[in-house]
Structure formats: C-alpha cells, structure tokens
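**Q** model this:
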Amino acid sequence: MNPAAIVLGILGILLGLFVPIIGLILGVIGIVLSSKGSVGHRNTGFVLSVLAILVSVVSWIFGAIILMSLYGY
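**A** Just a heads-up that it's a prediction; the model follows:
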C-alpha cells in the first residue's frame, strides 16, 4: 500500500490555490504514482491528482485575470 499519490493529491489541491506551479507539479507526480498503487488507492490518488491539476490551472487563470484587470487590459 502506497498512499503517496493520495498525499500528493491533497497537497496539490491545497498548494494549487496559492502557488499554482507547485500544485501542477504535485498533481502530475501524483498521477504517475497512482498508476503504481493498489486498486483503491489508485483511483483515489488519481482523482485527487486530477483535481489538483484543475485547481492549479483555475487558480493560474484567475490570477492572470486579476493581473490583467489591475493593469487595464
């Protein structure tokens, strides 16, 4: 049993809100590690890692929109 993908997925979601690049990296690593886990942990780790990537991308886009509005674009 290797819960590393689950831990990386959770950390990726949390860190993806504030530092999107870290969340993206942790999400990708979590997906890679989830393919090597047991069946239950594989699905959970995969889902959490995909959510981490989505949260990171949305946070990145939201940050870009805020920056663009501050500079008048």
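
**Q** contacts, neighbours, all on C-alpha from now
**A** Noted.

**Q** dump the residue contacts of the residue nearest the centre of the chain.
**A** In the chain, the residue lying closest to the centroid (CA atoms, centre = their mean) is A52, at 2.0 Å. Neighbouring residues of A52 by CA atoms under 8 Å, 6 or more residues apart in numbering: 9-10, 12-14, 16, 23-24, 26-27.

**Q** just those residues now: which is nearest I61?
**A** Closest approach to I61 among the contacts of A52 (CA to CA): G16, at 11.8 Å.

**Q** since we're on the closest one, how many residues are nearby?
**A** Per other CA atoms under 10 Å, the neighbour tally for G16 reads 27.

**Q** Second chain to compare with the first, below:
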Amino acid sequence: MILLGVLYGNVEELSTHYKRINEQYPVIVGREFWHRLTGREDFYMELINAIGEVAIEVDGSDLLIR
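**A** Below you'll find the predicted structure:
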C-alpha cells in the first residue's frame, strides 16, 4: 500500500496538489499521521508543545541579516 504522510496541518488545508494525489493514494495529515506512525493519539500535540518550548528558549536574533 502506498500513502503520503503530511507532517502537520489538517485535511482542509491541503493544497490542490495533495488533493489530487489523495484521489489515487491516501494522504494522511497531521494528528492522524503521527497517531498512525507512533500509535499514540496525543503524540502530535506533545510534539507541537515541545517545538513551541524550544522556539521560546532559542534566541536566533544573531542569525538574522541586518
């Protein structure tokens, strides 16, 4: 079986390209993708929260071009 996994978002946000692919192959998006991959229903939200925490801690201002 072939399927396409999209790491984030939801089905309503899919581009026309992904919707076209979904006509032939299942496109699994965001929360459902991570649930199928890990077997944990809460994994997607835990991942989002962890990324948010790291983003708050990192000061990337020195990486910006002035």
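
**Q** TM-score them against each other, please.
**A** Superposed pair, TM-score by TM-score structural alignment, normalised by the length of structure 2: 0.35. Supporting alignment: 36 aligned residues with a CA RMSD of 3.1 Å.

**Q** Reformat the contacts of A52 of structure 1 into CSV and put distance to N43 of structure 1 and secondary structure next to each item.
**A** Output for those, formatted as CSV (distance: CA to CA, whole Å; DSSP: H, G, I helix; E, B strand; the rest coil):
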residue, distance to N43 of structure 1, secondary structure
G9, 11, helix
I10, 14, helix
G12, 16, helix
I13, 16, helix
L14, 19, helix
G16, 20, helix
G23, 19, helix
L24, 18, helix
L26, 16, helix
G27, 14, helix
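
**Q** any idea which of those residues is closest to I66 of structure 1?
**A** Of the contacts of A52 of structure 1, the one sitting nearest to I66 of structure 1 (CA to CA) turns out to be G16, at 16.5 Å.

**Q** Kindly tell me how buried the nearest residue to the residue nearest to the centre of structure 1 once chain neighbours are set aside is, as a neighbour count.
**A** Closest residue to A52 of structure 1 apart from its sequence neighbours, by CA to CA, 6 or more residues apart in numbering: I13 at 4.2 Å. Other residues within reach of I13 of structure 1, judged by other CA under 10 Å, total 26.

**Q** from memory I13 of structure 1 sits against L51, does it?
**A** Yes - contact criterion CA atoms under 8 Å: I13 of structure 1 and L51 qualify, at 6.7 Å.
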